[in-house]
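next come a sequence and a model predicted from it.
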Amino acid sequence: MENQKQQLDKNLFRPADRTQEQGDVIARKSSTLLQDAVRSLRKNVFFMISLFLLIVIVLMSIFAPVVSDYTYKEQDLNRSLMGPRIPVLEDISFLGLSGKETKTFYGNNVQTAEMKANTQFDNQSDFITFDVVSEGDGSPNSAEVKATYDKYAAKGLEDEYFYFGTDRLGRDVWTRVWDGTRVSLLIAVAAALIDLVIGVAYGGIAAYYGGRVDNFMMRFLEVIIGIPNLVVVILMILILDPGIWAIIIALTITGWTSMARIVRGEVLKLKGHEFVLASRTLGAPNRKIIARHLIPNVMGLIIVNTMFSIPSAIFFEAFLSFIGLGLPSPAASLGTLINDGFKTLLTTPSLLVFPAVLISIIMIVFNILGDGLRDAFDPKIRK
């Protein structure tokens, strides 16, 4: 037996590598809350669709008025209240984007109904096409005729295209809608950012110092909250000169209060944690503890609240413009366009439909983005 052991080649053996046992293998790389949030947002289909729509709307609001053949204040009464007309889509009749106006007229006979149509369309019979639905039997309103009026041809604008039509003064609604979208987004984002800065600073300082400082600052905040927001905004707009900055200042007078209360509540929970005590022990100044330790830990909640405040500001600006306290003419915002469209709702509903649909899409998009960010930055549902 000893001879057999001596005959074995030592090169046939090697030490077992046990430096990495199967139980010690990390199945998933460690990640931060931000990385998990980004991964979660990418999997959220509705969030990505909303983000894409928002990017498209922002790009259109920036570049559409620039490349348009018309300006937002260019007037021409010859093209007043033209219907929407879009290339290619004008050939699809049921879309109603050919710029032609179709109405139904009744009479004792076909001739009477056609005479009513000629009178309605300024006696321009050369540009009216009649479609007899019922010839009638001589009784009142027994004859029915559909009259289609080609207003573009009647005005000599066969080569012109107004995608959203024109208003009463002949201004291109397409250009005004996108220019108004840019103004509304500018007002809302600026107001939200100012609310963010004031609210975060106010709430963070009140919560961190506590005691008399917190008591005094919160009583002042409650006084501001007790004043009706609409009253304050209307008074500020009436006092200041009409314009974009007047609306922004009016919206931020009381808009920062909700952000301040949210930040205060979160900072109160965080300031007793160990990392804050460690920073104090190492001699870090209070402003550094607030700016570098407390606020970043509340950043997820701040972002979500800001995303929800933007559509609220857009709606409030539209409301102010609708009641006549918005931008002065000829400047446009979505609120002023909706106000103008409301005046001609019965005759030209497209003037109201397009800005109303756009402002609805913007508000829905921001709310979906806010919901997605809220879920993504919530540490309780991390996977």
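Happy to help now that I have it.

only C-alpha atoms from now on, for both contacts and neighbour counts.
Will do.

need the longest helix for the protein.
helix 173-209 (DSSP state H).

buried ones in that one?
By neighbour count on 16 or more other CA atoms under 10 Å, the buried set for helix 173-209 is 173-196, 198-208.

what about the strands in the stretch 251-383 of the chain?
Applying DSSP state E, counting those that start in this stretch to the stretch 251-383 of the chain gives no strands.

flag every buried residue along the helix or strand containing residue 113.
Taking DSSP states H and E as the definition, residue 113 sits inside helix 110-120. Buried residues in helix 110-120, defined by neighbour count with 16+ other CA under 10 Å: 110, 112-118.

residue 268 reaches residue 208, doesn't it?
Yes. With contact defined as CA atoms under 8 Å, residue 268 counts as touching residue 208 (6.8 Å).

remind me what the next helix or strand after the helix holding residue 113 packs against, helices and strands.
Remark: after helix 110-120, the chain's next helix or strand is strand 128-134, criterion DSSP H and E. Judged by 3 or more CA pairs under 8 Å, 6 or more residues apart in numbering; DSSP states H and E, strand 128-134 is in contact with helix 110-120, strand 143-150.

below is an additional structure, to be compared with the one above:
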Amino acid sequence: MQYSKDMFEFIPKEEKNYNRVVRPSLTYGQDVWRMLRKNKLAMGGLVFLIIIILAAIFGPMLSKYSYTAQNLDFADIGPSAQHWFGTDKFGRDLFVRVLEGARISLTIGFVASALSVFIGILYGGISGYFGGTVDNIMMRIVEAIYAIPMTIYVILIMVVLRGGLNSIIIALTISFWVTMARIVRGQIISLKEQEFVLAAKTIGASPLRIILKHLIPNCLGPIIVTLTLSVPDAIFQEAFLSFIGLGIAPPLASWGSLASDALGGYQLYPYQLVFPALAISLTMLAFNLLGDGLTYALDPKTRR
């Protein structure tokens, strides 16, 4: 068959661009960041957290005061140009101690949450993937731990381990992994019957590889959100333990221990209580705002 120009019709330029993809292709991470940037409250929380982390890292190093140095001649002095947050009963600069407290509190929050996420992912992944008897036994253990109020056995663990930074991290890790395990288990159960899991089984992938390489990456949304919300919970638990005398031991300072030290004289020197309490409150608020923003940004149903 012979073809000629008369047999064809040229499409106008406007019609050719109808199906043109105007928006550039984005990766999952880029799309999440795009959605997160639209949430001003979440971005405000993220900026505040970056500032407080940088201040905790570099602030004590750049200050001319030490968080342990005592000078009784300057005891209980209110906020001034020389001491921005005032001094405590031993004449120690409260601004440096709040920054040092941020180091301790944030370290506990991040490390305890990261360890609990690691344990919870493995435990929940194995339980959800294998199911049956394995799932029943593993979940009965989780339910037994979950039935006891977290504060009670955290306090018991702290009494046995006799306080300290490592002891607090261990106690919080033991108590926090349960929630992550239940979340991951639920996600794995909903995903393990999908076609991509069947394809992985067909090519001979081991159960551990399927869990780590195929199922866990598809659960990252809930995992990241839970991690973001568990950090302020760990900070608050540490502050509570330090407040009742089971946390950080002197001369180390955390926000909870600073608040505990200031409690006796808060009527005469309220600033000693206000600044560490404000640091705890603002940090927890920032984490919660960021967590709420990530909840929407990581949900495919809300992304446009």
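Ah, there it is. All values reported here derive from a predicted model rather than from experimental measurement.

I'd like to know how many residues surround the aligned residue in structure 2 for residue 346 of structure 1.
In structure 2, the residue paired with residue 346 of structure 1 is residue 267, using TM-score structural alignment. By other CA atoms under 10 Å, 11 other residues sit near residue 267 of structure 2.

how near is residue 267 of structure 2 to residue 273 of structure 2?
Remark: distance between residue 267 of structure 2 and residue 273 of structure 2 (CA to CA, to the nearest Å) = 10 Å.

hang on, the earlier thing: once aligned to structure 2, how far is the helix or strand following the longest helix of structure 1 on average?
Once helix 173-209 of structure 1 ends, the next helix or strand along the chain (criterion: DSSP H and E) is helix 211-226. When structure 2 is overlaid, helix 211-226 of structure 1 sits 0.8 Å from its aligned residues on average, using mean CA distance after the TM-score superposition for structure 1.

next, name the residue at the spatial heart of structure 1.
residue 362 (2.8 Å; CA atoms, centre = their mean).

which residue lines up with it in structure 2?
Using TM-score structural alignment, the equivalent of residue 362 of structure 1 in structure 2 is residue 283.

got it, and residue 268 of structure 1?
Using TM-score structural alignment, the equivalent of residue 268 of structure 1 in structure 2 is residue 189.

I'd assumed residue 132 was in contact with its match.
No. With contact defined as CA under 8 Å, residue 189 of structure 2 does not reach residue 132; the gap is 11.4 Å.

which one's more surrounded, the two?
Comparing residue 189 of structure 2 with residue 132 by other CA under 10 Å, the one with more neighbours is residue 189, at 18 against 10.

how about the more buried one: what's its closest non-neighbour residue?
Excluding the flanking residues, the one nearest residue 189 of structure 2 by CA to CA, 6 or more residues apart in numbering is residue 128, at 5.2 Å.

does residue 267 of structure 1 touch residue 207 like I think?
Yes. With contacts defined as CA under 8 Å, residue 267 of structure 1 counts as touching residue 207 at a distance of 5.9 Å.

one step back: give the aligned range of the helix holding residue 113 of structure 1 in structure 2.
Under TM-score structural alignment, there's no match for helix 110-120 of structure 1.

for that helix, the distance to its chain's centre please.
Offset of helix 110-120 of structure 1 from its chain centre (CA atoms, centre = their mean, to the nearest Å): 46 Å.

so it versus strand 128-134, what angle?
Interaxial angle, helix 110-120 of structure 1 versus strand 128-134 (axes from the mean of the first three to the mean of the last three CA atoms, to 10 degrees): 140 degrees.

give me the helices and strands touching helix 110-120 of structure 1, please.
Helix 110-120 of structure 1 is packed against strand 100-107, strand 128-134, strand 143-150, with contacts defined by 3+ CA pairs under 8 Å, 6+ apart.

what's the most buried one of the ones you listed?
Neighbour counts (mean count of other CA atoms under 10 Å) averaged over each of those peak at strand 143-150, with a mean of 22.

now the helix or strand just after that one: which residue numbers in structure 2?
Sequence order places helix 151-154 as the next helix or strand after strand 143-150 of structure 1, per DSSP H and E. Following TM-score structural alignment, helix 151-154 of structure 1 has no partner segment in structure 2.

show me what helix 151-154 of structure 1 is packed against.
strand 100-107.

now with 7 Å, please.
Using 3 or more CA pairs under 7 Å, 6 or more residues apart in numbering; DSSP states H and E, no helix or strand is in contact with helix 151-154 of structure 1.

relative to the whole chain's centre, how far out is it?
Offset of helix 151-154 of structure 1 from its chain centre (CA atoms, centre = their mean): 36 Å.

what of stretch 272-292 of structure 1?
Centroid separation for stretch 272-292 of structure 1 versus its chain: 38 Å, with CA atoms, centre = their mean.

quick one: residue 293 of structure 2 and residue 112 of structure 2, what's the gap?
Here the criterion is CA to CA. By it, residue 293 of structure 2 lies 22 Å from residue 112 of structure 2.

make TSV out of the helices and strands packed on strand 128-134 of structure 1 and add distance to residue 7 of structure 1.
Shown next, in TSV, are those (distance: least, CA to CA, whole Å):
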stretch	distance to residue 7 of structure 1
helix 110-120	117
strand 143-150	108
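
out of the ones you listed, which is closest to residue 303 of structure 1?
With CA to CA as the measure, strand 143-150 is the member of these nearest residue 303 of structure 1 (50.9 Å).
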